[in-house]
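Participant: Model the following, please.
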Amino acid sequence: MIVSHRHKLIFIKTLKSAGTSIELALSHHCGPADIVTPIYPLVPEHEPRNWRGWFAPWREVRSKNDLQKNVSELMRRNRLYNHIPARFARARLPRHVWRDYLKVCVERNPWDKTLSHYHMFKNASWHRHYDPDLTLDRYLQNGILCHNAPFYCDTQGQLLVDRVLRYDRLDEELADLFQTLGLPFDGLPHAKGDLRKDRTSYKEVFTPGQADQIGRAFRKEIDLHGWEF
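Facilitator: Sure, this is the predicted structure:
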């Protein structure tokens, strides 16, 4: 996550959507007072800052799990962090910052995103779900899918961000965003791109049954953004 007071921008980081590369690109334009959260695995040129702090743990509590989560993060002073959902970031930032800053995230076609997520589980030895023998069927059966809507929507499914950039035309949309911010855009740095060595399109990988299963699992995101297989 990035909160740039200099450019009045809040970047909410979603999963499997070039988030680390975007963070690296944005962090180069952040000032000493801006918030840059740590990323994992560590990237040498990334310099986290100003993300620790105290916050009111009762804000944005919708369940017992929310309260336990907030108290645990409060004890570690993890006020903001890498993949913090927008609703918790809103509760932990000053109200005028959330109200006045441009809030942005990225979303990706769920079939393409699912295939990328599967490759991360299969190839990323640092990941807690790493399994080099993982098959697509077993991945889909385990139910640990890459849902991003909880990062940028509230518990009722309403958007909490101002702009959702599309991953399938990311260069164009980032160029427009950087122009809006008055920043130069020379493309994204390379980060984590080596996890998916097989670049076969998801349309050629998933069976009809697998494609239908993913479509059902991501129905809310598909309806929200109009994705198609």
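Participant: CA only for contacts and neighbour counts going forward, please
Facilitator: Will do.
Participant: Find the nearest non-adjacent residue to Asn145, please.
Facilitator: For residue 145 the amino acid is Leu, not Asn. Ranked by CA to CA, 6 or more residues apart in numbering and with sequence neighbours excluded, the top spatial neighbour of Leu145 is Thr114, at 7.0 Å.
Participant: Go ahead and measure how far stretch 13-29 is from the middle of the chain.
Facilitator: What separates the centre of stretch 13-29 from the centre of its chain is 9 Å, taken as CA atoms, centre = their mean, to the nearest Å.
Participant: Revised request: answer the last question for stretch 107-124.
Facilitator: The mean C-alpha position of stretch 107-124 is separated from the chain mean by 13 Å, CA atoms, centre = their mean.
Participant: Go through the longest strand seen in the chain and flag the buried ones.
Facilitator: Longest strand in the chain, counting residues (DSSP state E): strand 102-107. Burial within strand 102-107, assessed by neighbour count using 16 or more other CA atoms under 10 Å, is assigned to Leu102, Lys103, Val104, Cys105, Val106, Glu107.
Participant: Could you list every helix and strand in contact with the helix or strand following that strand?
Facilitator: Downstream of strand 102-107, the next assigned helix or strand under DSSP states H and E is helix 110-123. Other elements packing on helix 110-123 under the criterion 3 or more CA pairs under 8 Å, 6 or more residues apart in numbering; DSSP states H and E are helix 202-205, helix 208-217.
Participant: just the helices in this protein please.
Facilitator: 19-27, 64-75, 86-92, 95-100, 110-123, 136-142, 149-152, 170-181, 202-205, 208-217, 219-225 (DSSP state H).
Participant: Compile these into JSON lines and extend it with columns for distance to Val43.
Facilitator: Formatted as JSON lines, the helices of the chain follow (distance: least, CA to CA, whole Å):
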{"stretch": "helix 19-27", "distance to Val43": "9"}
{"stretch": "helix 64-75", "distance to Val43": "23"}
{"stretch": "helix 86-92", "distance to Val43": "23"}
{"stretch": "helix 95-100", "distance to Val43": "28"}
{"stretch": "helix 110-123", "distance to Val43": "17"}
{"stretch": "helix 136-142", "distance to Val43": "28"}
{"stretch": "helix 149-152", "distance to Val43": "23"}
{"stretch": "helix 170-181", "distance to Val43": "21"}
{"stretch": "helix 202-205", "distance to Val43": "29"}
{"stretch": "helix 208-217", "distance to Val43": "32"}
{"stretch": "helix 219-225", "distance to Val43": "30"}
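Participant: structure for this one too, so we can compare:
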Amino acid sequence: MISHKHKTVFVHIPKVAGQSVEQMYLADLGLNWSERAVLLLRPKLNTEKGPERLAHLTAAQYTQFGYLSQDNFQNYFKWALVRDPYQRALSCYHFLGYARVLSFENFVQNVLPEKIKQQHFFFLPQYDYLHDNQGQLLVDYVGHLERLDQELVYPKEKTGIQGISMPHANKAAGSWKRVVRIWGEQPSLIKYFALGHDRKSRKEVLTPRAKAGLNQLYAKDFEAFGYTQQE
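Facilitator: Model (predicted):
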């Protein structure tokens, strides 16, 4: 998200309250969600580079793909929110519909590795969103979702947001339409088909085997952002 009025770049990592942050800035501009393209919150055009939804550009891609000049990138306040890697993976699992047809263990073992290898924007490590290829942090501030109220104070002050609370958005569970898309993209997953996992608690599906897989896949996230790996 780029707001030239606020002189800020918000790097929206999927399933880390990004849409709520974006709505906060839209509200400050007197705009509604249908007018969000002004903040570069729109689908990518065929002639453009980046993820299919430009809201999910990595920090490096804003200048790499020409969405912001290097001077503005240096001068604007750049920030992001991060989240416990276990909880983020669980949120992706439910939001995209995988919980309807796969166990979480199968999601971790048979979906995430391939998606990360493909650099799919929804599953990229949070570290990769905020660092360049040399490991340099490209944003000025990283807040943690678990301490959201207190960690929003600084970016709101820096960007001139006053008197606007952040709404809660984008919590819907994965629809069957998304499930159909899963089978279309990865027909080999049919052998792991199993119903009912969407009714299990997060604690119940976060098994030691699932944790071990996430510890490996998102090792940089745990280390860089101060989250503790579990066994």
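Participant: Indicate which one of the helices of the first structure is closest to Ile2 of the first structure.
Facilitator: helix 19-27 (7.0 Å; CA to CA).
Participant: tell me the angle the closest one makes with helix 170-181.
Facilitator: 30 degrees (axes from the mean of the first three to the mean of the last three CA atoms, to 10 degrees).
Participant: so helix 19-27 of the first structure versus strand 102-107, what angle?
Facilitator: Using the same axes, to 10 degrees: helix 19-27 of the first structure against strand 102-107 is 150 degrees.
Participant: Quick check: Arg199 of the first structure vs Asp171 of the first structure, distance?
Facilitator: 19 Å (CA to CA, to the nearest Å).
Participant: more crowded one of the two?
Facilitator: Ranked by neighbour count (other CA atoms under 10 Å), Arg199 of the first structure and Asp171 place Asp171 first, with 16 against 8.
Participant: still on that earlier bit, which residues sit in contact with the residue nearest to Leu145 of the first structure?
Facilitator: Leu145, Cys146, Ile214 (CA atoms under 8 Å, 6 or more residues apart in numbering).
Participant: Next, count neighbours for the second one.
Facilitator: Right, Cys146 of the first structure. Other residues close to Cys146 of the first structure by other CA under 10 Å number 18.
Participant: cool, and the last one?
Facilitator: With neighbours defined by other CA under 10 Å, the count for Ile214 of the first structure comes to 18.
Participant: Quick one: map Glu107 of the first structure onto the second structure.
Facilitator: Correspondence of Glu107 of the first structure to the second structure, assessed by TM-score structural alignment: Val82.
Participant: give the contact list for the closest residue to its match other than its chain neighbours.
Facilitator: With CA to CA, 6+ apart as the criterion, Val82 of the second structure has its nearest non-adjacent residue at 5.1 Å, and that residue is His144. Taking CA under 8 Å, 6+ apart, we find His144 of the second structure in contact with Leu81, Val82, Arg83, Glu151.
Participant: ok, now Tyr98 of the second structure?
Facilitator: Phe107, Gly174, Val179, Ile182.
Participant: Turn those residues into CSV, columns for distance to Gln61 of the second structure and neighbour count.
Facilitator: Compiled in CSV, these are given as follows (distance: CA to CA, whole Å; neighbours: other CA atoms under 10 Å):
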residue, distance to Gln61 of the second structure, neighbour count
Phe107, 28, 21
Gly174, 28, 19
Val179, 30, 17
Ile182, 27, 17
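Participant: quick one: the match of Glu107 of the first structure from Tyr25 of the second structure, how far?
Facilitator: Counting by CA to CA, the gap from Val82 of the second structure to Tyr25 of the second structure is 18 Å.
Participant: again, but for Tyr154 of the second structure
Facilitator: 15 Å.
Participant: When those two are compared, which one has more neighbours?
Facilitator: Tyr25 (25 against 12).
Participant: Provide a list of residues in contact with that one.
Facilitator: Contacts of Tyr25 of the second structure (CA under 8 Å, 6+ apart): Ser3, Ile161.
Participant: so how far is Trp183 of the second structure from it?
Facilitator: Taking CA to CA, one finds Tyr25 of the second structure at 36 Å from Trp183 of the second structure.
Participant: what's the answer for Asn215 of the second structure, then?
Facilitator: Relative to Trp183 of the second structure, and taking CA to CA, Asn215 of the second structure is found at 27 Å.
Participant: which of these two has more neighbours?
Facilitator: Asn215 (19 against 13).
Participant: Trp111 of the first structure versus the aligned partner of that one in the first structure, what's the distance?
Facilitator: Counting by TM-score structural alignment, Asn215 of the second structure corresponds to Gly215 in the first structure. To Trp111 of the first structure, Gly215 of the first structure is 8 Å away according to CA to CA.
Participant: Also Pro150 of the first structure?
Facilitator: 18 Å.
Participant: So for the two, which sits in the more crowded spot?
Facilitator: More crowded of Pro150 of the first structure and Trp111, by other CA under 10 Å: Trp111, with 23 against 18.
Participant: show me the contacts for the more buried one.
Facilitator: Tyr202, Ala211, Ile214, Gly215, Phe229.
Participant: If we use 7 Å, what do you get?
Facilitator: Tyr202, Ile214, Phe229 (CA atoms under 7 Å, 6 or more residues apart in numbering).
Participant: Considering the residues you listed, which is situated nearest to Leu15 of the first structure?
Facilitator: For these, the nearest to Leu15 of the first structure is Ile214 (16.1 Å; CA to CA).
Participant: measure the residue nearest to the closest one when sequence neighbours are not counted to Thr207 of the first structure for me?
Facilitator: Nearest non-adjacent residue to Ile214 of the first structure, counting by CA to CA, 6+ apart: Trp111, 6.6 Å away. Note on Trp111 of the first structure: its distance to Thr207 of the first structure, by CA to CA, is 11 Å.
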